[in-house]
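**Q** Here is a sequence with its predicted model. Questions after.
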Amino acid sequence: MAAANIPVIDISNPSQDESQVAKDLVEAAIEHGFIYIKNTGGDIPIDAVQGAFDLSRELFAAPLEEKQQCKYQKNNMGWAGMQYETLDPKNQRQTLVLLTQVNRVFNFGEFIDGQPQQPIPPSISHRTSQISAFRDYCYNLSLKLNTLLGIGLDVNPPSFFTTSHLRSSGPSGSILRFLYYPPLPLTPTAQPGIDVRAGAHSDYGSLTMLFRLPRQAGLEIQLPSGKWAPVPVSPPGTESDPAPPILVNIGDLLSYWTNGLLRSTMHRVVFSGEGNGVEGETDTEARYSIAYFCHPVGTSSLGLVPSERVRGFKGAQVGEGERGVLTADEHLQMRYVYSVSVQEKDRCVR
């Protein structure tokens, strides 16, 4: 299976032409919906990324009782175990819930003055400032990416996307998520090629930044042909970089804003099995990843962005229905309700 051919873009090199970088970013978002961003420490320090993964290991190794005191709430914050959401209900086997119940997800919501607005396991309470700082790094990089997308699309004003994501403008659904997937040997009933670690889905927000560790297999994107292609942690040319590139993907809301011009691509995490992954990557070890789901301010309207290129694109008229233009919060609640309803249905059929 050939790997996805996703462009690698350096957005932190001060000698580059910003307008060209913005154009490259937009073209990648149009064609693939995914972009590799070189991670040389210019936007997020390498040691901050490494420290976040160290924290993640500590978090998921914490006593179960601690994490259960911080269980997932309707506000999308907190801890949840394996299979807490069904991302691809049509294709996901019900029996997957019987796999080893290893802790899987912890969502960190908003921090105010460096303090979390949710319960934190005591084992990592001494790391609160580190979590807050890493979330701030991600937030600032998301603003930079939104600014470049505005420039690349000739939005008037170019700051349209950025302004819609400013914390000072109101609360949003932005989430910093730590993920843990058990290794294949700990899920002996899993069938590579049939079972998945995360079902096929698009992301709810405007864009997502994903941090991964070297040699950890599993992520795939759906190509326009409908076929699936693995997404290497370190694509060709980045193997000697100080850290794997940050993988950025376009979410539903940027697709809505641009009438489908920017692609919100379906993706999933699979048990790669033999011969189905990327050379040098494996799922025999535990898989850790960190995602920052960037959302605009909840009251933001998802009407078409003021861009001639967007107006001239004959897309799918996404984001507009019988009730008119949605807000970011309305879209998010619709996705939450769907996810919860599927979860309740799953419980009934077991």
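**A** Yes, it's here.
**Q** CA atoms for contacts and neighbours, from now on please.
**A** OK.
**Q** Give me the three-state assignment for the residue nearest the centre of the chain.
**A** What sits nearest the mean C-alpha location of the chain, by CA atoms, centre = their mean, is Thr208, with 3.8 Å. What DSSP: H, G, I helix; E, B strand; the rest coil gives for Thr208 is strand.
**Q** got the contact list for it?
**A** Under the criterion of CA atoms under 8 Å, 6 or more residues apart in numbering, the contact list for Thr208 reads 248-251, 291-294.
**Q** ok, Ala28 - contacts?
**A** Applying CA under 8 Å, 6+ apart to Ala28 gives the contacts 6-7, 34-35.
**Q** Go again with 7 Å.
**A** 7, 34-35 (CA atoms under 7 Å, 6 or more residues apart in numbering).
**Q** rewinding a little: show me just the buried residues among the contacts of Thr208.
**A** When the contacts of Thr208 are checked for burial by 16 or more other CA atoms under 10 Å, the buried set is 248-251, 291-294.
**Q** And for the nearest residue to Pro188 once chain neighbours are set aside, the neighbour number?
**A** Ranked by CA to CA, 6 or more residues apart in numbering and with sequence neighbours excluded, the top spatial neighbour of Pro188 is Leu99, at 7.9 Å. Using other CA atoms under 10 Å, the number of residues around Leu99 comes to 15.
**Q** Below is an additional structure, to be compared with the one above:
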Amino acid sequence: MSATGVPIIDLSPFEGPDAEESRNVELAVKEACENIGFLVVTGHGVPDDVILRMRQVSTAFFDLPERLKRQSVSEPGQTMGWVPSQKESLAATREEDTPPDLKESFDIRRPDAPEDEYYNSGMGQYFFRPMVWPKDPDEFRETWTEYYHEMERLAQRVMRLFAGALNLPHDFFADKLDRSVDYLRCVNYPAQDEEPLPGQLRAGAHTDYGTLTLLMTDDAPGGLQVQAPTGEWVDAPNVPNAYVINIGDMMSKWTDGRWVSTVHRVVNPNDSVRGSSRRLSIPFFQNPNYDALIAPISPHDGTNQKPQEVFMAGEWLMAKQNKSRVK
């Protein structure tokens, strides 16, 4: 357990040869998800060189002149491709009126979606529309695609772990995530040459929308803070090449609120380092299939549905995204 109350958990024993050690990982994750909704994981299996190349190519992209980044700008009203600074207000998803967030980002969806009706009609056209890839750097598309698939594999592993922690079969969520609406995003928090507006943060207080988030961040001033059950804001621990995992709203709904989707934010650096405090974060957001129905499940056998609380994952996700966009 870290000093902040966000636990650091080694995933490597999960599904290994020692059943007791594997179960201990599940129990540690269960406790974290019930108490704070955040954990930091090592033993995740993502190669260090893949993480390094993802950082390097993304930094090179954000260092490009704005005129070149605009060649990959998202469609009007959408968050895909390059999204300039102050075009998103995450606090608005909680009905808070704050200035836009001080960040720019690049987003992709599934980079190789099959040509079938699920991906190419209705909500599929919204969630899986074609990408406009940057021309520079040359290796951008290849690197992002490779990293996306590493995150997809890790997210699927974590969901098997979540199922075990809920005393469900490890494959319980598989058919709800086999065509998942996953987003890979890299966020550049530039050094702040000017003082932020009152109430303006790098990322306003919010909860994530889906099942889980995998976050690779760096050790730079002005970072991630988690709201503890006491209401206190605590810094998330920084462990080199470890992933911060938090559960989102839909995972909390699936557990009938037993697991908490915790409010978090990214704060500004203090005045003494504001002009030299660039920060790069790489979150991967896993969301269920857009046609998956979200309803409370029994912690034992998955049969205790509550139809009055059912909603479709895609509708929830679209509503949250629309609230966050600065008009």
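**A** The structure has been received and is ready for your questions. Remember, predicted model here, so these are calculated numbers, not experimental data.
**Q** tm score of chain vs chain?
**A** Aligned and superposed, the two chains score 0.83 in TM-score terms (TM-score structural alignment, normalised by the length of structure 2); 305 aligned residues with a CA RMSD of 3.0 Å.
**Q** if I look at the residue nearest to Pro188 of structure 1, how far off is Tyr292 of structure 1?
**A** Note on Leu99 of structure 1: its distance to Tyr292 of structure 1, by CA to CA, to the nearest Å, is 27 Å.
**Q** mind checking which helix or strand the aligned residue in structure 2 for Ile290 of structure 1 is in?
**A** Taking TM-score structural alignment, the alignment pairs Ile290 of structure 1 with Ile282 from structure 2. Assessed by DSSP states H and E, Ile282 of structure 2 sits inside strand 279-286.
**Q** Which residue ranges of structure 1 form helices?
**A** Under the criterion DSSP state H, structure 1 contains helices at 18-31, 46-60, 64-68, 128-152, 160-163, 252-257, 308-311, 328-349.
**Q** Most tightly packed of these?
**A** Compared across these, helix 252-257 shows the largest average neighbour count, a mean of 26 (mean count of other CA atoms under 10 Å).
**Q** what's that one aligned against in structure 2?
**A** Using TM-score structural alignment, the residues of structure 2 aligned to helix 252-257 of structure 1 are 249-254.
**Q** How far away from the center of its chain is the matching stretch?
**A** What separates the centre of stretch 249-254 of structure 2 from the centre of its chain is 14 Å, taken as CA atoms, centre = their mean, to the nearest Å.
**Q** can you give me the end-to-end distance of stretch 151-160 of structure 1?
**A** 10 Å.
**Q** oh sorry, the question was meant for stretch 237-248 of structure 2
**A** First-to-last distance for stretch 237-248 of structure 2 - CA to CA - comes to 19 Å.
**Q** ok, residues contacting it?
**A** With contacts defined as CA under 7 Å, 6+ apart, stretch 237-248 of structure 2 is touched by 2, 37-42, 207-216, 219, 261.
**Q** 6 Å instead?
**A** Residues external to stretch 237-248 of structure 2 that are found in contact with it (CA atoms under 6 Å, 6 or more residues apart in numbering): 37-42, 208-216, 261.
**Q** now swap in stretch 289-305 of structure 2 and tell me
**A** 166-168, 176-177, 179-181, 254-256, 309-314.
**Q** mind listing which of these are in strands?
**A** 311-312 (DSSP state E).
**Q** coming back round to it: how close does the match of helix 252-257 of structure 1 sit to structure 1?
**A** Once the two are superposed, stretch 249-254 of structure 2 sits an average of 0.6 Å from its aligned residues in structure 1 (mean CA distance after the TM-score superposition for structure 1).
**Q** State the distance from the equivalent of Ser301 of structure 1 over in structure 2 to Ser22 of structure 2.
**A** Taking TM-score structural alignment, Ser301 of structure 1 has Leu293 as its aligned residue in structure 2. Note on Leu293 of structure 2: its distance to Ser22 of structure 2, by CA to CA, is 29 Å.
**Q** Over to Gln308 of structure 2?
**A** Distance of Gln308 of structure 2 to Ser22 of structure 2, computed by CA to CA: 35 Å.
**Q** The aligned partner of Gly314 of structure 2 in structure 1: what's it in contact with?
**A** Here Gly314 of structure 2 is matched to Asp329 in structure 1, going by TM-score structural alignment. Residues near Asp329 of structure 1 by CA under 6 Å, 6+ apart: Gly298.
**Q** try Pro183 of structure 1
**A** For Pro183 of structure 1, the contact set (CA under 6 Å, 6+ apart) comprises 283-286.
**Q** With respect to Arg335 of structure 1, which of the residues you listed is nearest?
**A** Minimum distance to Arg335 of structure 1 across the contacts of Pro183 of structure 1 is 28.8 Å, recorded for Ala286 (CA to CA).
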